[in-house]
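Student: Below is the structure, and that's it, no one-letter string:
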């Protein structure tokens, strides 16, 4: 097969010019909605150019031949041959047609178009809808009005030309960009060439406005589920709440129904999710899961949160979870909390329990319940003589079956004296970490009311140097920031203290400058250490954005 003619290649390039094909998804409204209005071009002149032209004065028509380019207002028509009726503004075009308007682009071999009414028809059309990032082919395409087009024997996709990963084919399709949806009849949805869904009629969004309709199906295959198909349907119930129902078919396990209800109130928001499988053929019984997350502003400075999670059995998430993060979950949280924010402090009250999903985890390694937890965090800058005050205070009642349990009180006051200049800073800080317990079922031979007190001293200092530089052709500033951090904490006996919720921080750069290498109050690490660090950053002089950081 020979190479296409230059005019054909130019038509293909113009058809796709400026369209972002980054999201290869079919039935989602990723692009923003557009506002289309009735444009009156009837009073505007017709501008035309061609290799040759002939006029029939009796019939009041003009015929143009060879690379015809006709423009009126925001409409442009290119073709090999164009006949224009100067009385009716009707246009008949043939050969390598490219019709362009802000809302639509079409190519084909023959077109009829009315310049005044902006209505027309293109045979054997390829089309593009720039605002929807959509494309396809049709036996015929009809322009009904601004933003509205109809097609017969059509394909539709939002994948780039040449990539038909997602493809919709239908006997008929209407795209209404004013309302932001498409309506297909006798439609088949294909994924990687394989048909996965047939519908005699359905609608789908073409922009990001909320409306009821089918969303992108999910298709896969795993050892746990076999062939796995999910077809979500979105219900736009009201401005402040909506519902998504997702029927899911798994060849090895059966049919599952999932739902997600989202709501927004004047003071908060939340979402309720649930899945139910009435008869798991592999497991032998009904299975399900549910979760509720809600946050609310209850009063000025007072917020509340609720997090509830449930699974019917220990293998549910592993068998039916939809992602690696879900299937690897070992515990499900159930918690409610209130938080009050003061000017320099905040107070948290919380109750928290966990459902252990992985039954292989021994009881001694499962998380404790907090029934309840009360925590006060205070940071008071600009205190006496430039000092700042910090306080971490907490009370928790820990509970776990067949384990050491009880009450813990922690107090960690600190006072620092930050001295800052444009060229650097230094901040000495002293503190005292106190923790005390009242325990039940303590290990025999250990104190059931242990406590410990550890003093702390730290010295943090750094310098700032900077210079101008050229960063890939743009003006920038590079800094050099040496930092020194000294920490001293004497060793204290903590052997009688249980470990309720404490571990060691992961090693990273920021954790080199912590007062405690442990992430909870049950242990406070002794230290007599000096840390030296060097950081260099690059900032844009124009925007102030940080472009590069190395430490």
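Tutor: Received the coordinates, thanks. Computed from a prediction, not measured in an experiment: that's the story for all the values here.
Student: Every contact and neighbour count from this point should use C-alpha atoms.
Tutor: Will do.
Student: Could you identify the helix or strand that succeeds the host helix or strand of residue 154?
Tutor: When elements are defined using DSSP states H and E, residue 154 is found to belong to strand 148-156. Using DSSP H and E, the helix or strand that follows strand 148-156 in sequence is strand 166-176.
Student: Tell me which other helices or strands that following strand touches.
Tutor: If you count contacts as 3 or more CA pairs under 8 Å, 6 or more residues apart in numbering; DSSP states H and E, strand 166-176 packs onto strand 148-156, strand 181-191.
Student: can you redo those strands as a markdown table with mean neighbour count and distance to residue 165?
Tutor: Conversion of the helices and strands packed on strand 166-176 to a markdown table gives the following (neighbours: other CA atoms under 10 Å; distance: least, CA to CA, whole Å):
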| stretch | mean neighbour count | distance to residue 165 |
| --- | --- | --- |
| strand 148-156 | 21 | 11 |
| strand 181-191 | 19 | 5 |
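Student: host element of residue 420?
Tutor: Following DSSP H and E, one finds residue 420 within strand 419-421.
Student: If we go by neighbour counts, what in the helix or strand that that strand is followed by is buried?
Tutor: Heading C-terminal from strand 419-421, the first helix or strand you meet, by DSSP H and E, is strand 424-440. With burial defined by 16 or more other CA atoms under 10 Å, the residues of strand 424-440 counted as buried are 426-429, 431-439.
Student: Please compare the first structure with the one that follows:
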């Protein structure tokens, strides 16, 4: 028989009694009973420099690892509970007492997504007391619960369940409890409880606690006398352990980091997170370095309606390790401070600032250039007021630098810019004509070098004519640059004749330079249908001519504050200046001729792109000091005929020297679903010649090998070598990585270190374990592999 019962809350009580019922965020991976793996296509596009992190993958979990009473036909919509009737099935119903119902014999109560089963259920409609006995089983959309007995009161939201087994369905998690007690609607307590995200009955790891208390009102759970076990072996004891039961932030210990480097020895880090307020928090990170001593690191973050920022501090009270720098710049007490802030001032304007400072030039070399950190040679600090509108942008501020390379002097630092002001605009005058301007005024400061101020004004008028088949883009610009050098400018050689043939000395304290910059860019686009290897493509043929005229100005009397010659590549064929700063403007009377062809598939994806170009010089380049008639031939070839492999290459050959100036080849191959292989060759005449290879090789469903290797032909040695292994299972992931590398602070510089570490190689090893659903022992390996292995996920 299936009568309708007056009781309204019987099933709701069973749902509230589920162990860890509030901890639905124990894992970021949402699963469903029918498909617990949530397996997705992990591969990111070939050639991507940054790939999204791999989600927690439960594909290796058993697909049917559910408590035995799970009913897949039960509804999944919890919102229907209030409007759905409660259906009751039982072999015997005794309602002789008008307020007490006795149900027995395969009792089943069902409403919407909820289902409660037991051998016997007694319910008092007057007092709302209930008692379910004998193989009690409860199911709802988010969890499963089994107990030998459940009893309590629905009105007071109190209840007790004995011999509990539970499983979360929306987020992985399962375990047992000797007894679960609901104190009220917001507070529950469990004794002799366990928790794991592994398969039911196959726990590679689990937490066991004497008691667990959950406060849904604060979103905090507390475990006392907790032990974490691998298999049946305990390896971590926590007398008191708190954890979040929802997505609110929670103060407490984060997972530790364990590593080893040849510079600092073994490292152990135990960070503690402080949830101070909804809009600011902090992390204290005490560390121990076996070769250097103790460190206290910390992080503070804040977010207000008008600003956001972050402060990081590292402090070493007594460093007893060695320093291999050129001078004794290392004190026993050492520190690093990093601060950044962005504050909105008024409409369209904001303050942007950063302060970065180390106690000595060896600090980052000793502490920062470890397994997963690239070498840093300078620390920059900046403060600026930045604004912008629809057609303009402006900034006013200052920038300073600190040398953190212990093997060079401060003479190699960039100039301080104290202060600087920049303004840019780009205003459309009509559909095809626009007016723009780039201006800057900077005061350059540097001890031991010529100092001064520089103003650079660069207005231009540009037009754009064309259709999808052709374009013509004339551009007329004028550049004026003026200097006001410091009073001691003559000490640095800024005095003499204007140029060859001049006989009258002149004062170079206020040199200027002014010149027009005229260019005309034009091109055609032809296309046709073609086939290749049985596939249909659209092939384009795109000839392009770029003419540039800039008259010569003698600029030997101008200082070099922030200017360098840029590496010549394909895009330099169409650039108006091969210098990176305003201190030099190249002269030109050049015509660039280039040709590009592309293959586009039916969906418009570019599968092949090939380009070649060369500059013809009608007059010698005096600023760059060359009298060549032609530049090097520059060619590029990019091929990706399928989603499994990609080839990129570039080549430069000079007809003037009949030598190869530059060559680069990069090959990327997708291996299975989440594997990748990269090979590259880089050559630039007189500077470097290197081979590199990297791989993520899936050995099996659970094991992956990772590695990278860079070899310098010029130095006849391996510059960087990394090898590691990754293991992935249902609920545990392991990573072990070792790296041997030429320390970049040594590499390329002449001085020999004076300390005991005369080997230019450093070594580092790091081990990381991820208990899925809980977190990780650290996060240092992932950034390293992303940096060294293109396309790593």
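Tutor: Cool, got the structure. No experiment lies behind these values; they were computed from the predicted model shown.
Student: rewinding a little: roughly how far is the strand holding residue 420 of structure 1 from the heart of the chain?
Tutor: 40 Å (CA atoms, centre = their mean, to the nearest Å).
Student: Please apply the same query to stretch 663-680 of structure 2.
Tutor: Stretch 663-680 of structure 2 sits 21 Å away from the centroid of its parent chain (CA atoms, centre = their mean).
Student: In structure 1, what stretch matches it?
Tutor: Stretch 663-680 of structure 2 falls opposite no residue of structure 1 when the two are matched by TM-score structural alignment.
Student: Skip the chain neighbours and tell me the closest residue to the residue mapped onto residue 393 of structure 1 from structure 2.
Tutor: Structural alignment places residue 393 of structure 1 opposite residue 439 in structure 2 (criterion: TM-score structural alignment). Sequence neighbours aside, residue 457 is the residue nearest to residue 439 of structure 2 in space, at 4.5 Å (criterion: CA to CA, 6 or more residues apart in numbering).
Student: Tell me the residue in structure 1 aligned with that neighbour.
Tutor: Counting by TM-score structural alignment, residue 457 of structure 2 lines up with residue 411 in structure 1.
Student: CSV for the buried residues of strand 424-440 of structure 1, including distance to residue 15 of structure 1?
Tutor: Rendered in CSV, the data for the buried residues of strand 424-440 of structure 1 read as follows (distance: CA to CA, whole Å):
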residue, distance to residue 15 of structure 1
426, 63
427, 63
428, 67
429, 67
431, 69
432, 71
433, 70
434, 72
435, 71
436, 74
437, 74
438, 76
439, 75
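Student: Would you check that residue 285 of structure 1 makes contact with residue 253?
Tutor: No. If you go by CA atoms under 8 Å, residue 285 of structure 1 and residue 253 don't touch, sitting 10.4 Å apart.
Student: So which of the two has more stuff around it?
Tutor: Neighbours around residue 285 of structure 1 and residue 253, counted as other CA atoms under 10 Å, are more numerous at residue 253. The numbers are 21 against 10.
Student: Can you give me every residue that contacts that one?
Tutor: Residues near residue 253 of structure 1 by CA atoms under 8 Å, 6 or more residues apart in numbering: 225, 226, 279, 280, 281, 282, 283.
Student: Strands of the stretch 451-551 of structure 1, start to end?
Tutor: Using DSSP state E, counting those that start in this stretch, the strands assigned to the stretch 451-551 of structure 1 run over residues 451-463, 465-471, 474-489, 527-540, 546-550.
Student: mind checking which of those is nearest residue 164 of structure 1?
Tutor: strand 546-550 (37.8 Å; CA to CA).
Student: hang on, residue 251 of structure 1 packs against residue 222?
Tutor: No. Judged on CA under 8 Å, residue 251 of structure 1 makes no contact with residue 222 at a distance of 10.2 Å.
Student: Spell out which residues are contacts of both of the two.
Tutor: residue 228.
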